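Peer 1: only geometry, no sequence info:
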């Protein structure tokens, strides 16, 4: 059993003792007094000054960047906001000799950190020639959605993640060892089973304040592993909502002195982390929609490896570690579907099978997937028949 930080140091031995409390002393942010900031947060600023945090996906396809600017009006739509630029050579998105890369605002959310009229702005990225960067999957997702708006595709995303301490060990795990085997941690309660609920609670409320349709959260199968659910979101909005929810989580974690990891398999021999995608169309949600669900699953079975290649940022390499056929996953090489079966590629919920309409869950996307790429693939395979 190895963590990312200790992979080269040999296995972590199983340690059955009760977990010790989390230690934040080795986090640089822990040395900063958060109370000092309150001396400045209430400083009055001109009423016509709105602080806008522009957020974008960098060249890795899985990490977000951000920077702030002041605008002198309250924007009603993303198009009201100015196009901006950044140094793409520092984010893996441009050459150093021609580094300017464009940010085009696409979605606006309320800022839960500054509050008031201040905003978070989800952007996509374009080269100096105004062509989409390699990590800009939003534009194809938007194009796909525009072709099937009448079907009203809904997406609900179950985002799993793990919290790490400053030494990149799972947060709250005993030094040099592992906690007792998984079992009591999923949806657990108690100081020896659950860590950092404060952060999770803050994230839940921040997302709701921002306008993100977060629909729930729970502790997961590994201690310090959590999940939140976003949706149902319509079409490309699902990607916007999840990316901004991820940004808020990272931003909150700074204040708590912990690190958020979306690595799909952070510790061997424990459950990995996914971003299960719940998907439905108007036809699937209608009476006897189970027939459309079954047709969609048949189409997915014929495009399995094409989907695997876009379900993590490294073309399936990350999912190779997670989709092993163990720990509530199907094998990456085999497509399967079943009712209430969490060992399948596609799960049909028991209630859907009973009511004969609803949605299905694609359990293959990795926790670090780009939701725009996943949504795009599902629309094109299941609705557009590409």
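Peer 2: The structure has been received and is ready for your questions. Not measured: the values here are computed from a predicted model.

Peer 1: okay, CA-based contacts and neighbour counts for the rest of this
Peer 2: Will do.

Peer 1: nearest residue to residue 282 other than its sequence neighbours?
Peer 2: Nearest non-adjacent residue to residue 282, counting by Cα to Cα, 6 or more residues apart in numbering: residue 151, 5.1 Å away.

Peer 1: put this beside the first:
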């Protein structure tokens, strides 16, 4: 039988391979959130180092595509008035890109498989973009206009890489990997290609239409492989150009942008429980329970806390990646911990919390530990796990801000059920009115009251301005849904 040690990483072996020369390439690990609120990831090399990889004639082969561009053109002097399909421009009669009736923005990375037809007596030219291809193209500054009016053969000769081949009916010119190499630490989401994954394996798409697209939205340094490798947080999109059902970031970002004038600050307190491979909390007796709660909260010393090495490693990884982590502490139940992220402005809150969750899962993986964000992992007289959400606006943070805090709380009271609906699965097991929680069925608020739905810190009440804490969200809640509905309730929805 496999032992627990077999499931953990060997640091000396891992370090040996991480030190290998990457030969000028980088790795980008794309991260997304699946239907069950778990992070998933897959890795790729996002940009080839060569400017032109190849131009070759190849037989016609059927391919699928999510984006097509067609343009009718006439033969002039026996040569085709061609169109370089990686370089979009005027004259395009119809464009469909992920369902949108407009071309992709200029100078954006995207997957491209460009095919140019070469008939003996050319009457038209057509091309295809495909996010299923492994070839990556980018607009070439200063050459786009010249290339669009060139014939296919002339285009190939301009690039200087036309290989010997037939120009008979049914042959195509395939152009691959035309791009610029980016310098280290200059990556933005706009620099990186969209990608895709099998959504039927993550419960995000049916098997007969399984491709789900990954749109980069945030880039972080990679603490596992080191510089210049990167982690890429991505939104999930359907092939018809609509956000995937589980892409909660999209609507949240719209709300944040619409109400940006209020300068919303968020801080989230992520509680979690560390389990062994048998799903037992670390440090708990195999056939019993530890001593009652009391000495474990912010505890120090053997018998009070376990797996502090995971907590410290996670903290350092967050700092390296630029995640705005602001603290850690042992929680009330043994084997339960908390980290805080924030203050963050707007959509940044959800991005940083999700990246912090991903880093924690990856680090715990190396220690052979499971991370549980169940709101009530152990039944009985034990605290649950929450995602306490701290919030303020610029109006709340200045003298006289308490009236804005109280006005916001009044609005939250009016939509208590709507908030509970998006504040996490299984939250009814946690919000019982016991163990520092309010009742799931009743809204309440108070100063320094950890048994209320909303807590106003005593310091803020004394000063008359500051922030408030929503204690209702469960530890497994989606931060985009929490912060999004907070903005919607207080400031209004957007179309």
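Peer 2: Noted; the coordinates are in hand. Bear in mind that the values here come from a model prediction, so they are computed numbers and not experimental data.

Peer 1: would you pull the TM-score for this pair?
Peer 2: The TM-score (TM-score structural alignment, normalised by the length of the first structure) is 0.90; 356 aligned residues with a Cα RMSD of 1.3 Å.

Peer 1: can you give me the distance of the counterpart of the residue nearest to residue 282 of the first structure in the second structure to residue 491 of the second structure?
Peer 2: Aligned by TM-score structural alignment, residue 151 of the first structure pairs with residue 262 of the second structure. Per Cα to Cα, to the nearest Å, residue 262 of the second structure is found 9 Å from residue 491 of the second structure.

Peer 1: same check on residue 188 of the second structure?
Peer 2: Residue 188 of the second structure is 30 Å from residue 491 of the second structure, by Cα to Cα.

Peer 1: and if you look at residue 36 of the second structure?
Peer 2: For residue 36 of the second structure relative to residue 491 of the second structure (Cα to Cα), the value is 29 Å.

Peer 1: please say which of the two ends up with more neighbours.
Peer 2: It is residue 491, of residue 36 of the second structure and residue 491, that has more neighbours when counted by other Cα atoms under 10 Å, with 15 against 11.

Peer 1: and the more buried one? What does it align with in the first structure?
Peer 2: Aligned by TM-score structural alignment, residue 491 of the second structure pairs with residue 383 of the first structure.

Peer 1: tell me who's in contact with that match.
Peer 2: Contacts of residue 383 of the first structure were listed using Cα atoms under 8 Å, 6 or more residues apart in numbering, and they are 148, 296.

Peer 1: thinking again about what came up before, let me see the contact set for the residue nearest to residue 282 of the first structure.
Peer 2: Contacts of residue 151 of the first structure (Cα under 8 Å, 6+ apart): 281-283.

Peer 1: nearest to residue 96 of the first structure, of those residues?
Peer 2: residue 281 (44.1 Å; Cα to Cα).

Peer 1: how close does the closest one get to residue 153 of the first structure?
Peer 2: Distance of residue 281 of the first structure to residue 153 of the first structure, given as Cα to Cα: 5 Å.

Peer 1: measure the equivalent of residue 385 of the second structure over in the first structure to residue 226 of the first structure for me?
Peer 2: Alignment note: residue 385 of the second structure maps to residue 273 in the first structure; criterion TM-score structural alignment. As judged by Cα to Cα, residue 273 of the first structure and residue 226 of the first structure stand 9 Å apart.

Peer 1: again, but for residue 248 of the first structure
Peer 2: For residue 248 of the first structure, the distance to residue 226 of the first structure equals 15 Å [Cα to Cα].

Peer 1: residues in contact with the residue most central in space within the second structure?
Peer 2: The centre of the second structure sits closest to residue 233, judged by Cα atoms, centre = their mean, with a distance of 3.2 Å. Shown in contact with residue 233 of the second structure (Cα under 8 Å, 6+ apart): 30-32, 216-219, 351, 355.
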